[in-house]
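This is the structure alone, sequence omitted:
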């Protein structure tokens, strides 16, 4: 369990570093419409990290997947708690790296990943209501598509570990890219880089930058966890 938790910590830190840096670069590029670039970056990076970590720790790297795995009884509450702690520490480490290597002006413009919620009427963000709806609906889409495939024990036995890793990585990464693309298309604000699908994504920036990033920060936690609960209630009534 501890080795798996260490994998989650390192993987989450590197995921936050590479994914957020890529998203900032896409948003700061001269491309007229960077939305497709952001979605493509999310797909490629998420796919590679999932392929590397699914056999080692389950490839969670997100409180969302850890929480739903715990609800479904695939991991214990103790393991889930350690995973969540590791992911939080990994998020902080990843954004510390970004803070050190990125141009400060660029990093500040996109608030280290675009986690701004319009709690004070700022024009560079989205409203709490919009962000909450996006977090809930997009997280539910990722769970409905990715978890339904990835947590299918019968299919895992039939296909084997190698094939399952590829299928899960592709499906989950694709669902995440679709969710980010939809949310960025809906909002189109520099201070908001789409749904987080992972509370840890915005925890690091909030702790490091503070200020406006704490306004409405609860949305990045409540929306995904509510989606997990609703998806779990739906999944237990699904036919086997």
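Sure, I can see it. Everything numeric here is computed off the predicted structure, so don't read it as measured data.

all contacts plus neighbour counts: C-alpha atoms, from now on.
OK.

Show me which positions of the helix or strand that contains residue 25 end up buried.
Residue 25 is part of helix 2-27 when elements are defined by DSSP states H and E. Neighbour-count burial for helix 2-27, with 16 or more other CA atoms under 10 Å as criterion, is recorded at 4-27.

Let me see the ranges of the helices in the protein.
2-27, 35-57, 63-71, 77-101, 104-109, 111-114, 128-142, 148-150, 153-159, 161-187, 199-209, 219-235 (DSSP state H).

Count residues in the vicinity of the residue lying closest to residue 79 once chain neighbours are set aside, would you?
Closest residue to residue 79 apart from its sequence neighbours, by CA to CA, 6 or more residues apart in numbering: residue 1 at 6.8 Å. For residue 1, the neighbour count with other CA atoms under 10 Å is 11.

Relative to residue 165, how far out is the residue sitting furthest away from the middle of the chain?
Relative to the mean C-alpha coordinate of the chain, counting by CA atoms, centre = their mean, the farthest residue is residue 158 (28.8 Å). Going from residue 158 to residue 165 by CA to CA, to the nearest Å gives 13 Å.

and if you look at residue 240?
In terms of CA to CA, residue 240 sits 22 Å off from residue 165.

more crowded one of the two?
residue 165 (23 against 7).

ok, the more buried one - contacts?
50-51, 54-55 (CA atoms under 8 Å, 6 or more residues apart in numbering).

what do you get if the cut-off is 7 Å, keeping everything else the same?
For residue 165, the contacting residues are 51, 54, by CA atoms under 7 Å, 6 or more residues apart in numbering.

try it against this one:
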């Protein structure tokens, strides 16, 4: 008896109660009246602007120095994208959730983490921020920007549109899957004794995907990034391939949301079990 009494507080100390948070309402017009909502939009706009400014400037700077030992190289470009996501998600997570990517916003909307009005507004300000960020790069580096491709996403020579689309789908799936895993409240409750900084694995996911897909598409996995670069660069090739950088990320985000919610979290099985256990059914 004394042993059981002594072990119970220990279990309570190491355990942590968990309740699934309720899904966000599909449409919540009330949040449009809150300053916190507009503060989140401003945070997403500025974060995406900074993200595009630093990363596209890195791409242009690399192309200005084509020698083997000059510039940051492809590894440096991957670090630029991954590092900026780590920094900006860390800075904005407590304000807007740190999406900085319409595909991430779309995946979280499908999982009912954000409402439809918030998701649409996030995507709009992310695209506007991306345009402004790339515009700053062109203003500061006009001649090399126009001469070296503007950092726009295009299907590389030797690869088909189908290959590029597949690379974007898989890359975005990996990113959004990481976002779900790193921010899963159940995991945080279960592993509360393990300190996990969510922006770190998200930034590393972006870094790893860039290493794999820069030679194929320049790596989109972020429709705002691709859209901002295409708008400012405004060349036919960039626009001809542009659909890939919306369809691929959105399909990848859809697959990641479904995988996390219905396979890893087994939401469908839980719902069915709850239905069967209800005595009124």
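Nice, I can see it. Bear in mind the structure is a predicted one, so any value in this text is a computation, not a measurement.

what's the closest non-adjacent residue to the counterpart of residue 47 of structure 2 in structure 1?
The alignment partner of residue 47 of structure 2 in structure 1, by TM-score structural alignment, is residue 11. In this structure, residue 11 of structure 1 finds its nearest non-sequential neighbour in residue 61, 6.7 Å apart by CA to CA, 6+ apart.

That neighbour contacts residue 8, correct?
Yes: the criterion here is CA atoms under 7 Å, and residue 61 of structure 1 meets it with residue 8 at 5.7 Å.

Give me the common contacts of the two.
Common contacts of residue 61 of structure 1 and residue 8 (CA under 7 Å, 6+ apart): residue 87.

re the thing from before, ok, and which of the helices of structure 1 has the densest surroundings?
helix 111-114 (a mean of 28; mean count of other CA atoms under 10 Å).

For it, grab the matching residue range in structure 2.
Counting by TM-score structural alignment, helix 111-114 of structure 1 sits on residues 149-152 of structure 2.

Show me what that stretch is in contact with.
By CA under 7 Å, 6+ apart, stretch 149-152 of structure 2 touches 56, 59-60, 226, 229-230, 233, 238.

coming back round to it: give the other helices and strands that the helix holding residue 25 of structure 1 contacts.
Judged by 3 or more CA pairs under 7 Å, 6 or more residues apart in numbering; DSSP states H and E, the packing partners of helix 2-27 of structure 1 are helix 35-57, helix 77-101.

repeat that for 10 Å
On a contact count with 3 or more CA pairs under 10 Å, 6 or more residues apart in numbering; DSSP states H and E, helix 2-27 of structure 1 meets helix 35-57, helix 77-101, helix 104-109, helix 111-114, helix 199-209.

for those, which one sits closest to residue 192 of structure 1?
Taking CA to CA, helix 111-114 is the member of the helices and strands packed on helix 2-27 of structure 1 nearest to residue 192 of structure 1, at 4.1 Å.

how far out from the middle of the chain is stretch 34-54 of structure 1?
11 Å (CA atoms, centre = their mean, to the nearest Å).

To clarify, my last question referred to stretch 119-130 of structure 2.
Taking CA atoms, centre = their mean, one finds stretch 119-130 of structure 2 lying 13 Å from the centre of the chain it belongs to.

go on, stretch 230-238 of structure 2?
How far stretch 230-238 of structure 2 lies from its chain's middle: 23 Å, per CA atoms, centre = their mean.

Stretch 102-113 of structure 1 now?
Chain-centre distance of stretch 102-113 of structure 1: 19 Å, with CA atoms, centre = their mean.

circling back to that earlier point, which one of the helices and strands packed on helix 2-27 of structure 1 lies closest to residue 172 of structure 1?
Closest to residue 172 of structure 1 of these, according to CA to CA: helix 35-57, at 7.7 Å.

Which residue numbers in structure 2 does the closest one align to?
Under the criterion TM-score structural alignment, helix 35-57 of structure 1 matches residues 74-96.

same check, this time on stretch 214-226 of structure 1
Under TM-score structural alignment, stretch 214-226 of structure 1 corresponds to residues 239-251 of structure 2.

any idea how far the matching stretch is from the chain center?
That offset, for stretch 239-251 of structure 2, works out to 15 Å (CA atoms, centre = their mean).

With stretch 183-192 of structure 2 instead?
Centroid displacement of stretch 183-192 of structure 2 relative to its chain, using CA atoms, centre = their mean, is 19 Å.

That stretch spans what distance, first to last residue?
Stretch 183-192 of structure 2 has an end-to-end distance of 12 Å (CA to CA).

Stretch 139-150 of structure 1 now?
End-to-end span of stretch 139-150 of structure 1 (CA to CA): 15 Å.

isn't residue 74 of structure 2 right up against residue 219?
No: look at residue 74 of structure 2 against residue 219 with CA atoms under 10 Å: they stay out of range, at 11.4 Å.

what sits in contact with each of those two?
Common neighbours of residue 74 of structure 2 and residue 219 are listed as 210-211 (criterion: CA atoms under 10 Å, 6 or more residues apart in numbering).

so what corresponds to residue 235 of structure 1 in structure 2?
Going residue by residue (TM-score structural alignment), residue 235 of structure 1 aligns to residue 260.

Name all residues that make contact with its match.
Here residue 260 of structure 2 is in contact with 111, 176-178, 180-181, 184, 266-267 (CA under 10 Å, 6+ apart).

next one: residue 269 of structure 2
Residues counted as contacts of residue 269 of structure 2 (CA under 10 Å, 6+ apart) are 262-263, 275.

neighbour-wise, which of these leads?
Within the contacts of residue 269 of structure 2, neighbour counts (other CA under 10 Å) peak at residue 262, which reaches 15 neighbours.

Touching, it and residue 254? I think so.
No: counting by CA under 10 Å, residue 254 is not a contact partner of residue 262 of structure 2; they are 11.8 Å apart.

who touches both of the two?
With CA under 10 Å, 6+ apart as the test, residue 262 of structure 2 and residue 254 both reach residue 111.

separation between the residue farthest from the centre of structure 1 and residue 143 of structure 1?
Separation of residue 158 of structure 1 from residue 143 of structure 1 (CA to CA) stands at 22 Å.

ok, now residue 202 of structure 1?
The gap separating residue 202 of structure 1 from residue 143 of structure 1 is 20 Å, by CA to CA.
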